[in-house]
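Trainee: Sharing a sequence plus its predicted fold:
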Amino acid sequence: MARNLMVSVLAAVAVAGAGLAAAAVPANLTAALGDQKRPPADSSRDVARKPAELLALGEVKPGQKVADFMMGGGYFTRILSPAVGPTGKVYAYQSSEFIKFRAAYGSEQSSVVADYKNVVPLTAPVAAAGLPEGLDLVLTVQNYHDLHLKAFPAETADTVNREIFKALKPGGIYLVVDHAAAPGSPLTVADTQHRIDEAIVKTEVEAAGFKLVTADDKLLGNPEDPHDKGVFDPSIRGHTDQFVLKFRKPK
């Protein structure tokens, strides 16, 4: 009896171990995080931003063509480049409107392009980004709400989602991460708090033809976020509650 119990326990441990191994971060992403070209300021944010787990969800593989949409300072571009490798390509999109608003966005894009040979810069108005077709992944992190800023026409999000749908190959992934607003919040919080209601994103992206695959509120979630402050408020900055939505273009 005791021996059979021990065998059962060992078998259970073996299964659990196999499950953990299967969930391990792919080697290309582990190596990308250790890339020596990454600034220490970027690496220091990895614990909070969980880039390996996020890009594993995005199914990033060597040789792929991917886009970092609204690349900001290039945090994810610098990870995607070594992750897809020399046979892959990363399209680093920075909107012309954002560069006009903050010139550093342009210089940050130039810096990333100078460091990584497989990164192609794209700079155009947000409603006509010029993404190439045949992409495996389009990633946008903490930027979807910007499509609803009052500075842009009301239809901007719909226009962008349709362009991304066209750019992705059948089966391609659209991965959206953003600061969560309180459920039921109006779109005006995009301007006042730089947040957006997750339900709005789901509705808009699915309207473009995408299918929702995963809705993850835990990977980057923070249940202690009161959702009533702007994301730059010192009391919450860097610790906002964020949602992750993975959509796929039907084959």
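Mentor: Ah, there it is.

Trainee: switch to C-alpha atoms for all contacts and neighbour counts from now on
Mentor: Noted.

Trainee: Strands of the stretch 101-250 of the chain, residue ranges please.
Mentor: For the stretch 101-250 of the chain, the strands defined by DSSP state E, counting those that start in this stretch cover 119-124, 135-141, 168-179, 211-216, 242-248.

Trainee: Now tabulate these in CSV and tack on mean neighbour count and distance to residue 58.
Mentor: CSV is the format used below for the strands of the stretch 101-250 of the chain (neighbours: other Cα atoms under 10 Å; distance: least, Cα to Cα, whole Å):
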stretch, mean neighbour count, distance to residue 58
strand 119-124, 20, 18
strand 135-141, 23, 7
strand 168-179, 23, 7
strand 211-216, 15, 10
strand 242-248, 23, 7
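
Trainee: and these as JSON lines, adding distance to residue 159?
Mentor: Output for the strands of the stretch 101-250 of the chain, formatted as JSON lines (distance: least, Cα to Cα, whole Å):
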{"stretch": "strand 119-124", "distance to residue 159": "14"}
{"stretch": "strand 135-141", "distance to residue 159": "15"}
{"stretch": "strand 168-179", "distance to residue 159": "15"}
{"stretch": "strand 211-216", "distance to residue 159": "17"}
{"stretch": "strand 242-248", "distance to residue 159": "17"}
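
Trainee: I would like the residues contacting stretch 196-207, please.
Mentor: 145, 157-158, 161, 178-187, 189-190, 212, 243, 245 (Cα atoms under 8 Å, 6 or more residues apart in numbering).

Trainee: what about the strands of the stretch 101-250 of the chain, which gets the closest to residue 2?
Mentor: strand 211-216 (41.6 Å; Cα to Cα).

Trainee: Now do the closest one and strand 168-179, the angle between them.
Mentor: 30 degrees (axes from the mean of the first three to the mean of the last three Cα atoms, to 10 degrees).

Trainee: dropping in the other structure now:
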Amino acid sequence: MKNLKTFTFTIVLCLMGTTYASAQYKSDDWKDRDKWQKVPQLLKAMNIRPGAKVADVGCHQGYMTMHLAKAVGKTGKVYGVDLNTYRLEALKEEATEQGYNNIVTIKGEENDPLLPKGQLDAIIMIDTYHHILEKPLKYLKKLKKALKPGGRLVIVESIRTYRKQLSRDEQKEKHNLDIGFVRYDFKKVGLIPADFKYPLTRWKNKKEVWVWFLAGVKPKEGSR
């Protein structure tokens, strides 16, 4: 059974590297993506300021990473985390072309983003959380450990309207995830739900594919 799960996870990662990358993640598509992704609202949900340290987990070739690099400025730092070296290499090339030297790439592991502990003001995951098939709560705990007290984790996912009633496993098989499942996960790991937008926008302006986000806050020391 364990081998079967690992095999399934490998297939999912391959799909992420082909269908999804060609559809939205390459730099050639970024201008079009800016028309519907609602980046300003996501940056606001992250509550980042110039000089902040933030992470883009599941960064692919760096679409959101570049927006974050601009938002935190020269005194800030952005960690771009992905499982695939070729994506990180493409990200580095894009950062050099755009003149950003505040980006650090990390080749994460399937169950660990390998982020520095307790140093980040905010983390964002776009269309990535549903790919964590095994022990998502364990992964969330690692993200939480990377945040400073008061830091924010923003999960961005999509759901087709006619899939809302499906089980979590059924949704993930379709590369969807509804907000209720993430609210539950946040509660289980001790992240306080904060800002959310449901729906935020339409995925690539498709009528029946809604994008949403949920922000969770790491409690400050001495609080619950």
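Mentor: Cool, got the structure. All of these numbers come straight from a predicted model, not from anything done at the bench.

Trainee: Can you pull the TM-score for these?
Mentor: Remark: TM-score between the superposed chains equals 0.76 [TM-score structural alignment, normalised by the length of the second structure]; 187 aligned residues with a Cα RMSD of 2.0 Å.

Trainee: which residues of the second structure fall in helices?
Mentor: Secondary structure of the second structure by DSSP state H: the helices cover 2-15, 30-34, 39-46, 63-72, 85-98, 136-146, 168-173, 179-189.

Trainee: looking at those helices, which is closest to residue 56 of the second structure?
Mentor: Of the helices of the second structure, the one closest to residue 56 of the second structure (Cα to Cα) turns out to be helix 63-72, at 5.9 Å.

Trainee: What span of the first structure is the closest one aligned with?
Mentor: Aligning helix 63-72 of the second structure against the first structure (TM-score structural alignment) gives residues 75-84.

Trainee: what lines up against residue 110 of the second structure once you look at the first structure?
Mentor: By TM-score structural alignment, residue 110 of the second structure lines up with residue 126.

Trainee: Would you mind confirming that its match makes contact with residue 99?
Mentor: No - at 11.1 Å, residue 126 of the first structure does not count as touching residue 99 under the criterion of Cα atoms under 8 Å.

Trainee: Among these two, which residue is more densely surrounded?
Mentor: residue 126 (21 against 18; other Cα atoms under 10 Å).

Trainee: which residues touch the more buried one?
Mentor: With Cα under 8 Å, 6+ apart, residue 126 of the first structure has these contacts: 95-97, 156, 160.

Trainee: any idea how far it is from residue 188 of the first structure?
Mentor: Going from residue 126 of the first structure to residue 188 of the first structure by Cα to Cα, to the nearest Å gives 19 Å.

Trainee: same thing with residue 249 of the first structure?
Mentor: Residue 249 of the first structure is 29 Å from residue 188 of the first structure, by Cα to Cα.

Trainee: do the same with residue 148 of the first structure
Mentor: 8 Å.

Trainee: Same check on residue 143 of the first structure?
Mentor: 15 Å.

Trainee: Show me which of these two is the more surrounded one.
Mentor: Using other Cα under 10 Å as the criterion, residue 143 of the first structure and residue 188 rank with residue 143 on top: 21 against 15.

Trainee: What does that one correspond to in the second structure?
Mentor: In the second structure, residue 143 of the first structure lands on residue 128 (TM-score structural alignment).

Trainee: which non-adjacent residue is nearest that match?
Mentor: If the residues on either side of it in the chain are set aside, residue 128 of the second structure comes closest to residue 58, at 5.8 Å by Cα to Cα, 6 or more residues apart in numbering.

Trainee: Can you give me every residue that contacts that neighbour?
Mentor: Per Cα under 8 Å, 6+ apart, neighbours of residue 58 of the second structure: 80-83, 125-128.

Trainee: List just the nearest of these to residue 53 of the second structure.
Mentor: residue 80 (11.3 Å).

Trainee: The closest one and residue 15 of the second structure: what is the separation?
Mentor: To residue 15 of the second structure, residue 80 of the second structure is 20 Å away according to Cα to Cα.

Trainee: So if I had to pick from these two, which one is more boxed in?
Mentor: The neighbour count for residue 80 of the second structure versus residue 15, taken as other Cα under 10 Å, is higher for residue 80 (29 against 12).

Trainee: Thought residue 63 was touching that one, still the case?
Mentor: No - using Cα under 8 Å, residue 80 of the second structure is not in contact with residue 63, being 10.2 Å away.

Trainee: Pull the number of nearby residues for the closest residue to residue 122 of the first structure other than its chain neighbours.
Mentor: Among residues not flanking residue 122 of the first structure along the chain, residue 93 sits closest, at 4.6 Å (Cα to Cα, 6+ apart). For residue 93 of the first structure, the neighbour count with other Cα under 10 Å is 25.

Trainee: what does residue 93 of the first structure align to in the second structure?
Mentor: Match for residue 93 of the first structure (TM-score structural alignment): residue 81.

Trainee: what's the distance between that match and residue 57 of the second structure?
Mentor: In terms of Cα to Cα, residue 81 of the second structure sits 5 Å off from residue 57 of the second structure.

Trainee: before we move on, what about residue 183 of the second structure?
Mentor: From residue 183 of the second structure to residue 57 of the second structure the distance is 19 Å (Cα to Cα).

Trainee: Of these two, give the one with the bigger neighbour count.
Mentor: Per other Cα under 10 Å, whichever of residue 183 of the second structure and residue 57 has more neighbours is residue 57, with 26 against 16.

Trainee: so what's the more buried one up against?
Mentor: 79-82, 113, 123-126, 128.

Trainee: 10 Å - rerun?
Mentor: 64-65, 79-83, 106, 108, 113, 115, 123-129, 143, 155 (Cα atoms under 10 Å, 6 or more residues apart in numbering).

Trainee: any idea how far it lies from residue 166 of the second structure?
Mentor: 26 Å.

Trainee: now residue 96 of the second structure
Mentor: Distance from residue 96 of the second structure to residue 166 of the second structure, by Cα to Cα: 43 Å.

Trainee: same thing with residue 73 of the second structure?
Mentor: 42 Å.

Trainee: go on, residue 78 of the second structure?
Mentor: Where residue 166 of the second structure is concerned, residue 78 of the second structure sits at a distance of 36 Å (Cα to Cα).

Trainee: One more: residue 198 of the second structure?
Mentor: 18 Å.
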